[in-house]
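> please find the sequence and the predicted model below.
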Amino acid sequence: MRSVDFAPLYRATVGFDRVADLLDRVMAADTPQPGYPPYNIEKTDENAYRISIAVAGFSESELNVEVKDGALIVSASKAADDKERNFLHRGIATRAFERRFQLADHVRVNGASHVDGMLNIDLVREVPEALKPRRIEITNGAAGVIEAETVAA
């Protein structure tokens, strides 16, 4: 019962194919999302966001943050440890991981920082001028007709 047919959506809309593809991918993913590493997503301003990922045990050189095909990809791999250790309890997981975040249109990565075992990635939504609301001047009806006649001539 997890399959949904988006064909009616494709027939009735124009330009929403990316959203439909995203929904289709989410619905088709039968594998549960991994819980490692834990992360937070917060809204820091009207058009600003921050993703904070707990990366205890990783240095900046072992972390990789990249944007590819509209997705933010955060990955890490720990270098092989030269010395053999004898752990009595090992609760800090330093295994390799890759975490993906699908970015909305007009969202870009503003920067990343690694502080106190947390990787903070700042995002900003930049709406282009063409998509921002704008006020349309209403002119006198006669002026509009004259303008239309001038254009037609």
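Received, thanks. Remember, it's a predicted structure, so these values are computed and weren't measured experimentally.
> contacts, neighbours, all on C-alpha from now
Will do.
> give me the number of residues near Asn120?
Neighbour count for Asn120, taken as other CA atoms under 10 Å: 20.
> so who does it touch?
50-53, 112-114 (CA atoms under 8 Å, 6 or more residues apart in numbering).
> buried ones among those?
Among the contacts of Asn120, those classed as buried by 16 or more other CA atoms under 10 Å are 50-53, 114.
> closest to Arg134 out of those residues?
Closest approach to Arg134 among those (CA to CA): Arg50, at 28.7 Å.
> nearest to Gly91, of the buried ones among the contacts of Asn120?
Ile53 (17.2 Å).
> secondary structure element for that closest one?
Element membership for Ile53, per DSSP states H and E: strand 48-54.
> which parts of stretch 68-85 are buried?
Residues of stretch 68-85 classed as buried by neighbour count (16+ other CA under 10 Å): 72-74, 76-77.
> just checking, what packs against the helix or strand following the strand holding Ile53?
The helix or strand immediately downstream of strand 48-54 is strand 63-68, counting by DSSP H and E. Counting contacts by 3 or more CA pairs under 8 Å, 6 or more residues apart in numbering; DSSP states H and E, strand 63-68 packs against strand 71-76.
> ok, second structure coming up, stack it against the first:
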Amino acid sequence: MSTACSWAPLFRHSIGFDRFNDLFESAMRNEPGSSYPPYNVEKHADDQYRIVIAAAGFQDDDLELQVERGVLTVSGGKRADSAQNVTYLHHGIAQRAFKLSFRLADHIEVKSAALSNGLLNIDLERIVPEEAKAKRIPINGVGPALES
């Protein structure tokens, strides 16, 4: 009997990581109640990513994005005064407060965020500085590499 193993939880909260250990540690720290609101993490190119969060019923002022020490935190909550004069006959759209955290790899930067049609799109890009890029070292076949 074989059991199918899904690696999806490993990729949920890390963007831009190529190392398995970092993904595994991040998945192990995943909070059990962090499935609201639903979201997607998309890779559009080698250095371009997008997080799409279902934020139905929220407005720009209800949402906050913050990056601190390599962690992108997205939080949202309706203001108390926004529903004072409303009596719900059926309240099926969850507009409860939430907080999602995404650990970003080195050199991943938030480029933009936009709320459209109930979806919060956060565009990310890997910008590697020249000094951190891999350098090809030519092999010189003439003479010793070190001279005394």
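Ah, there it is. Since this is a predicted model, take the numbers as computed values, not measurements.
> now what about the TM-score between them?
For this chain pair, the superposition-based TM-score is 0.74 by TM-score structural alignment, normalised by the length of the second structure; 128 aligned residues with a CA RMSD of 2.4 Å.
> follow-up on the earlier one: report all helices and strands that the strand holding Ile53 of the first structure contacts.
strand 39-45, strand 118-125.
> the first one vs the second structure, average distance?
It stands for strand 39-45 of the first structure. Mean deviation of strand 39-45 of the first structure relative to the second structure after superposition (mean CA distance after the TM-score superposition for the first structure): 0.7 Å.
> that strand to strand 48-54, inter-axis angle?
When axes from the mean of the first three to the mean of the last three CA atoms, to 10 degrees is applied, the directions of strand 39-45 of the first structure and strand 48-54 differ by 160 degrees.
> and strand 39-45 of the first structure, which stretch of the second structure?
Counting by TM-score structural alignment, strand 39-45 of the first structure lines up with residues 39-45 of the second structure.
> other residues contacting the matching stretch?
Counting by CA under 8 Å, 6+ apart, residues outside stretch 39-45 of the second structure touching it are 12, 15, 49-54.
> let's see that with 7 Å instead.
12, 49-54 (CA atoms under 7 Å, 6 or more residues apart in numbering).
> coming back round to it: for the helices and strands packed on strand 48-54 of the first structure, give me JSON lines that also has distance to Ala93 of the first structure.
Below are those laid out as JSON lines (distance: least, CA to CA, whole Å):
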{"stretch": "strand 39-45", "distance to Ala93 of the first structure": "14"}
{"stretch": "strand 118-125", "distance to Ala93 of the first structure": "14"}
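> what's the closest of those strands to Phe58 of the first structure?
Taking these one by one with CA to CA, strand 118-125 is closest: 9.5 Å.
> out of the contacts of Asn120 of the first structure, which is nearest to Asp81 of the first structure?
Asp81 of the first structure lies nearest to His114 out of the contacts of Asn120 of the first structure, by CA to CA, at 21.7 Å.
> and the angle from the helix or strand hosting the closest one to strand 71-76?
Using DSSP H and E, His114 of the first structure falls within strand 107-115. Angle of strand 107-115 of the first structure versus strand 71-76, following the same axes, to 10 degrees, is 20 degrees.
> now strand 107-115 of the first structure on the second structure. Mean distance?
With mean CA distance after the TM-score superposition for the first structure, strand 107-115 of the first structure averages 0.8 Å from its match.
> that strand to strand 63-68, inter-axis angle?
Using the same axes, to 10 degrees, strand 107-115 of the first structure lies at 180 degrees relative to strand 63-68.
> what packs against strand 107-115 of the first structure?
strand 118-125 (3 or more CA pairs under 7 Å, 6 or more residues apart in numbering; DSSP states H and E).
> from the contact counts, what lies against the helix or strand just after the strand it packs on?
Downstream of strand 118-125 of the first structure, the next assigned helix or strand under DSSP H and E is helix 141-152. Judged by 3+ CA pairs under 7 Å, 6+ apart, helix 141-152 of the first structure is in contact with no other helix or strand.
> and the contacts of the strand holding Ile53 of the first structure?
Contacts of strand 48-54 of the first structure (CA under 7 Å, 6+ apart): 37-44, 117-125.
> switch to 10 Å and redo it
36-44, 74, 99, 101, 107-114, 116-126 (CA atoms under 10 Å, 6 or more residues apart in numbering).
> how about stretch 101-119 of the first structure?
Stretch 101-119 of the first structure is contacted from outside by 18-19, 22, 39, 47-60, 63, 65-74, 120-128, using CA under 10 Å, 6+ apart.
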